[in-house]
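>>> Quick one, structure for this:
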Amino acid sequence: MKTKMGFSNWVLIAGLLFLYVPMLILVIYSFNESRLVTVWAGFSSKWYLELFRDEQIIDAVWTSLKISFWSANMAVVLATMAAFVMTRLRKFRGKTAFSSMITAPLVMPDVITGLSLLLLFVAMANSVGWPADRGMLTIWIAHVTFCTAYATVVISSRLQEVDRSVEEAAMDLGSPPFKTFMLITLPAILPAIAAGWLLSFTLSLDDLVISSFVSGPGATTLPMVVFSSVRLGITPKINALATLIILAVSLAAFVSWWLLRRQEARRVALLKREMEDSEPLPLPERRIRTVLTVEEKKQRQELTVATD
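Below is the predicted model of the structure:
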């Protein structure tokens, strides 16, 4: 029976085309022979070779990856502590202000955040002499500042759903609070921590505005290089770079999907096996098994008497 396409289906298809057709065009034009981005002059892969020869872009990629990695690590640690304070501790003076300050970067414009951090670093350099120069360290501090807010929301939402009776039972049996957190609470919120880490890594890798305020001449991130190249005139090297990023993200998403599907298949198979083992036998099979059991007992008794 044929089903008619409804309005919602057409809207979904149009939205997907609007999102993915530009990416497909970008991938196609990354193999363009011409230096002009919008003029097709034949198939060529020379821009990928030019991309790997560009030391500025390669250095910017490594700088962005290092900053994003360490920013995500620190943001997850701070977010876990902040989420634990917000959800598990009793009300204390200033708890509302603490929660508001943690989540303020979520609604604060990037321009305001970048400008305030720039003024903070300049004031600290003039008063205490640190940081002397703006570079990777100042970018890392700025990224940790706004990534912590996003990770806190993710982790705190999961922490509120954890059953506290299991933790209380462990502490009643003599487990210290830190050991209870490491063995019970942490494994329960580990998926949220992983999600917060990935979100923080993506936000840090993609940031442009805040990095432009707090960076110095010795540290240039990948979004800053791409933005400057667009202002001066974009080349197919940027298309090649974007294609590689799309390929890496797609590969990571596919691997994650495959691992989750494999884990789900194992769980379903284990559940079916447990249900089959726990399922009662039919009445004829139970009778046969009972008769066999009685005969085995008689044989064992006869064997015991003969041995004696």
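>>> Going by C-alpha atoms from here, please, whenever you check contacts or count neighbours.
Will do.
>>> Geometric centre of the chain: which residue is closest?
residue 198 (2.1 Å; C-alpha atoms, centre = their mean).
>>> One more sequence to fold, the one below, so I can look at both together:
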Amino acid sequence: MSRLHPAVGVTAVLTLGFLYLPMLAVAIFSLNQTRYGMSWGGFTWKWYQSLFNPALSPDPKLTETIQAAFVTTMVLAVVSTVIATVLGTLLAIALERYPWTRRARVFLDNLLYLPVVTPDIILAAALVVAFSVLRQVSSLFELGLPAMIIGHVTFQIAFVALVVQSRLKSLGADLDEAARDLYASYGYFVRRVLLPLLAPGIVAGAMLAFTLSLDDFVISFFTAGPDSQTLPLIIYGSVRRGVTPQIHALSTLIFLATVILVLLSERLTRRSA
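Coordinates of the predicted model:
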């Protein structure tokens, strides 16, 4: 067995450092006593504590804004994830189990991949145009939390469907035939056999969708209203005014939450495979 040149390993380590050193710097300065500037003023946890207690914050109004944005972010992520998980699972089952013709199947698969590869800015601009037309029919499409939920669902569905579809491919079509041989109705087969076997893929797809919603900025920026700010939008606005250790602490917590969710999703996906 041939061994790789040591330079390959060094390049890999440097690449990982290039990816994670900026986030490490943010985490370090979130523990900095100094509020402004890049000089180190000592170790402190107060910036993390101030995120939960406005009385400990040098800017209580900012802390209250962050807490309100946290609630909006969680509501947005949870509601959009539930909707996208249900629709994405149904879409995956329909694509994988319905007897499509080969040409139709290729066409539908390409449509499913399209939202994944489409740049967020294009999807966000398309949503703004669509909402400007649809809001004449219903106030549901006014810029704000409902519009943000619809916008997030539009790109989450594809990711959920792809994860669930990969799980369906591993199961094969033998289960359907066995259920028919045992005189089971299709509804019984779906409830008692298919959905339990799909559960790891569904959970992994839901966690991926939740992570995407939690971190999304572009679509949220285009569809947000004045009373529906999310944490990424708050961080963006704070960066334009000047970054404080409090924002560093908030960014670090969001990054850690994202890492945990991605690792759990990857573990569930590997287990389902």
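>>> Provide the secondary structure category for the residue nearest to the centre of the first structure.
Under DSSP: H, G, I helix; E, B strand; the rest coil, residue 198 of the first structure falls in the helix class.
>>> Apart from its chain neighbours, what residue comes closest to it?
residue 72 (7.5 Å; C-alpha to C-alpha, 6 or more residues apart in numbering).
>>> what's the spacing between the counterpart of that neighbour in the second structure and residue 124 of the second structure?
In the second structure, residue 72 of the first structure lines up with residue 81, judged by TM-score structural alignment. When distance is defined by C-alpha to C-alpha, to the nearest Å, residue 81 of the second structure is 18 Å away from residue 124 of the second structure.
>>> Show me which of the two is the more surrounded one.
Between residue 81 of the second structure and residue 124, residue 81 has the larger neighbour count (other C-alpha atoms under 10 Å), namely 28 against 19.
>>> just checking, the more buried one touches residue 210?
Yes. The pair residue 81 of the second structure / residue 210 is scored as a contact, 5.5 Å apart, by C-alpha atoms under 8 Å.
>>> ok so, going back, show me what contacts the counterpart of the residue nearest to the centre of the first structure in the second structure?
Under the alignment (TM-score structural alignment), residue 198 of the first structure pairs with residue 207 of the second structure. Applying C-alpha atoms under 8 Å, 6 or more residues apart in numbering, we find residue 207 of the second structure in contact with 261-262, 264-265.
>>> Just those residues: which are in helices?
261-262, 264-265 (DSSP state H).
>>> out of those residues, which one sits closest to residue 160 of the second structure?
residue 265 (11.5 Å; C-alpha to C-alpha).
>>> Let me know how buried the closest one is, in neighbour terms.
Neighbours around residue 265 of the second structure, by other C-alpha under 10 Å: 22.
>>> rewinding a little: quick one, what contacts the match of residue 72 of the first structure?
Residue 81 of the second structure sits next to 153, 156, 206, 209-210, 213 when contact means C-alpha under 8 Å, 6+ apart.
>>> if I've got this straight, it is in a helix?
Yes. Assessed with three-state DSSP, residue 81 of the second structure lies in a helix.
>>> and it, how far is that from residue 207 of the second structure?
8 Å.
>>> ok, back up a step: biggest separation within the contacts of residue 81 of the second structure, which pair?
Using C-alpha to C-alpha, the contacts of residue 81 of the second structure span at most 11.4 Å, a distance reached by 153 and 206.
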